[in-house]
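> just need the structure, nothing else, for what follows:
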Amino acid sequence: MDRKSICTAIGIAILGTVILFFSTDHFQAFTAEQARRIDVLTNTPSVPTVTFEDSKSETFTFSDFHGKYILATYIYTSCGDVCPVVEMNFQSIYSQLPANILGEQLQLLSISFDTVRDTPHHLEQHREMFQADGIHWRMVRVPDQQELDLLLEQSGVIVIPVGNKFEHNAAFYLINPEGQLIKIFDYNSPNQVVNELKQILSF
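Coordinates of the predicted model:
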């Protein structure tokens, strides 16, 4: 390779590195999911005021938890792959939280995006399966599709119907007492979530 070719190759490599540096937010965002999480940390979007229905057919909104942190995840009860893992890890988090934190400073929500099939009856079966108390950890749905779509969009949750199933991303979402989404955790790192909550809630 002659001198000119070497200089050209070096120039291309440098240019590629510069492009990669800026397009990945200083090498932090190598995937769309990582980029989304960085965006949340940067912008802390407010969650929309939507109406939930839980496994007891009771309705409420995010504003009913004003002054508390909310840890949420998005699932559907007939999911046979990632959702059971998400919920088992949520159960692990739930079991490690002190009683004086649950309900007082923190609310847990498993939010179904399958509004048609996940009736209160199915949500109740799901609650029993994962031994949630239905008070401090509630299984809920958003009956209004437009409200659900807005919530998913604001939270960066991607849900794609495929036959009777859904392709979707999975994570744990932390909302602060002001109703802002401040952190997205890997669904397979429950201990990291607990450690972070210890720092925030001092337990």
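
> going by C-alpha atoms from here, please, whenever you check contacts or count neighbours.
Will do.

> in contact with residue 121, which residues are there?
residue 55 (C-alpha atoms under 8 Å, 6 or more residues apart in numbering).

> Proceed likewise with the subsequent sequence, for comparison:
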Amino acid sequence: MGLVSPPVRLDDVWLVDQTGKNRLLSDLLLQNVTALQTIYTGCSSVCPLQGALFNAVQDRISLIRTRYPLQLISIGIDPLSDSPPALQEWLKRFQAGPAWKAATPTLRDVDRMRTALSGSPLPLGNIADHSTQIYCFDAKGMLRWRSADLPRADDVCDVLRALART
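Model prediction:
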């Protein structure tokens, strides 16, 4: 957790967003300062807490003066269930505005993406044990910060503010 030094560019993966559109991860990240979380829409334990966290961050980011646009991305890690309609329902459930998107990678890319985000070579657990960290990217699509599990909204906003100034 903390500052990622040196910053890391994740391998590009194809994602399907909440509208059903295929998008490259790099296309979603470039030109935006991004806070990203991993969720699965069928989760009833920590994922609703993560949705509430992003809702709180969303309420605060409109107050941040920035050089680059700020955005939130929820990445579904259960490609078999995190369909575009499920992702749309997730966003609706937490009153997501236009700066909050959701997408899911293909089945073959989900574990590779989770491993890259974690920064650890250790094997991943099942999705029920997924990370509750927030990952912040600069406007060049570089991973710059990993939070502790379930960080405070103010901490995420502080990192976004710092990344949006550079």
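
> confirm that residue 34 of structure 2 lies within a strand, as I assumed.
Yes: per DSSP: H, G, I helix; E, B strand; the rest coil, residue 34 of structure 2 lies within a strand segment.

> which position in structure 1 pairs with it?
Residue pairing (TM-score structural alignment): residue 34 of structure 2 is matched to residue 70 of structure 1.

> thought its match was touching residue 174?
Yes: with contact defined as C-alpha atoms under 8 Å, residue 70 of structure 1 reaches residue 174; the gap is 5.8 Å.

> count of residues packed around residue 136 of structure 2?
25 (other C-alpha atoms under 10 Å).

> trace it over to structure 1, please.
Match for residue 136 of structure 2 (TM-score structural alignment): residue 174.

> ditto for residue 53 of structure 2
In structure 1, residue 53 of structure 2 lands on residue 89 (TM-score structural alignment).

> could you say which helix or strand holds its match?
helix 82-96 (DSSP states H and E).

> mind giving me the packing neighbours of that helix?
helix 190-201 (3 or more C-alpha pairs under 8 Å, 6 or more residues apart in numbering; DSSP states H and E).

> which residue numbers in structure 2 go with the helix it packs on?
Residue span in structure 2 matched to helix 190-201 of structure 1, by TM-score structural alignment: 153-164.

> what about that stretch, how far off from structure 1?
Following superposition, stretch 153-164 of structure 2 is found to deviate from structure 1 by 1.9 Å on average (mean C-alpha distance after the TM-score superposition for structure 1).

> would you map the strands across structure 2?
Using DSSP state E, the strands found in structure 2 span residues 2-9, 14-17, 22-24, 33-39, 70-76, 100-105, 134-137, 142-146.

> distance to residue 115 of structure 2 added to these, as TSV?
Listed next are the strands of structure 2 as TSV, based on distance: least, C-alpha to C-alpha, whole Å:
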stretch	distance to residue 115 of structure 2
strand 2-9	13
strand 14-17	16
strand 22-24	18
strand 33-39	12
strand 70-76	13
strand 100-105	13
strand 134-137	13
strand 142-146	13
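
> which residues touch stretch 148-168 of structure 1?
36, 45-48, 50, 74, 79, 113, 142, 169-170, 181.

> by neighbours, which of those wins?
residue 74 (26 neighbours).

> one step back: quick one: residues in contact with the match of helix 190-201 of structure 1.
33-35, 53-54, 56-57, 60-61, 64-70, 134, 136-139, 145, 147.

> how about stretch 93-106 of structure 1?
With C-alpha under 8 Å, 6+ apart as the criterion, stretch 93-106 of structure 1 contacts 67-71, 135-137, 190-191, 193-194, 201, 203.

> recalculate using a threshold of 10 Å.
With C-alpha atoms under 10 Å, 6 or more residues apart in numbering as the test, stretch 93-106 of structure 1 has contacts from 65-71, 87-89, 107-108, 131-133, 135-137, 174-177, 189-195, 197-198, 201-203.

> compute the first-to-last residue distance for it.
12 Å (C-alpha to C-alpha, to the nearest Å).

> so what's the residue count around residue 65 of structure 1?
When neighbours are counted by other C-alpha under 10 Å, residue 65 of structure 1 comes out with 18.

> repeat for residue 63 of structure 2
10.

> buried ones among the contacts of stretch 153-164 of structure 2?
33-35, 53-54, 56-57, 61, 66, 68, 70, 134, 136-139, 145, 147 (16 or more other C-alpha atoms under 10 Å).

> and residue 89 of structure 2, how far from residue 102 of structure 2?
Distance from residue 89 of structure 2 to residue 102 of structure 2, by C-alpha to C-alpha: 10 Å.

> those two: which has the busier surroundings?
Higher neighbour count among residue 89 of structure 2 and residue 102: residue 102, with 26 against 14, using other C-alpha under 10 Å.

> which position in structure 1 aligns with that one?
By TM-score structural alignment, residue 102 of structure 2 lines up with residue 139.

> how near is that match to residue 46 of structure 1?
21 Å.

> great, nothing more from me.
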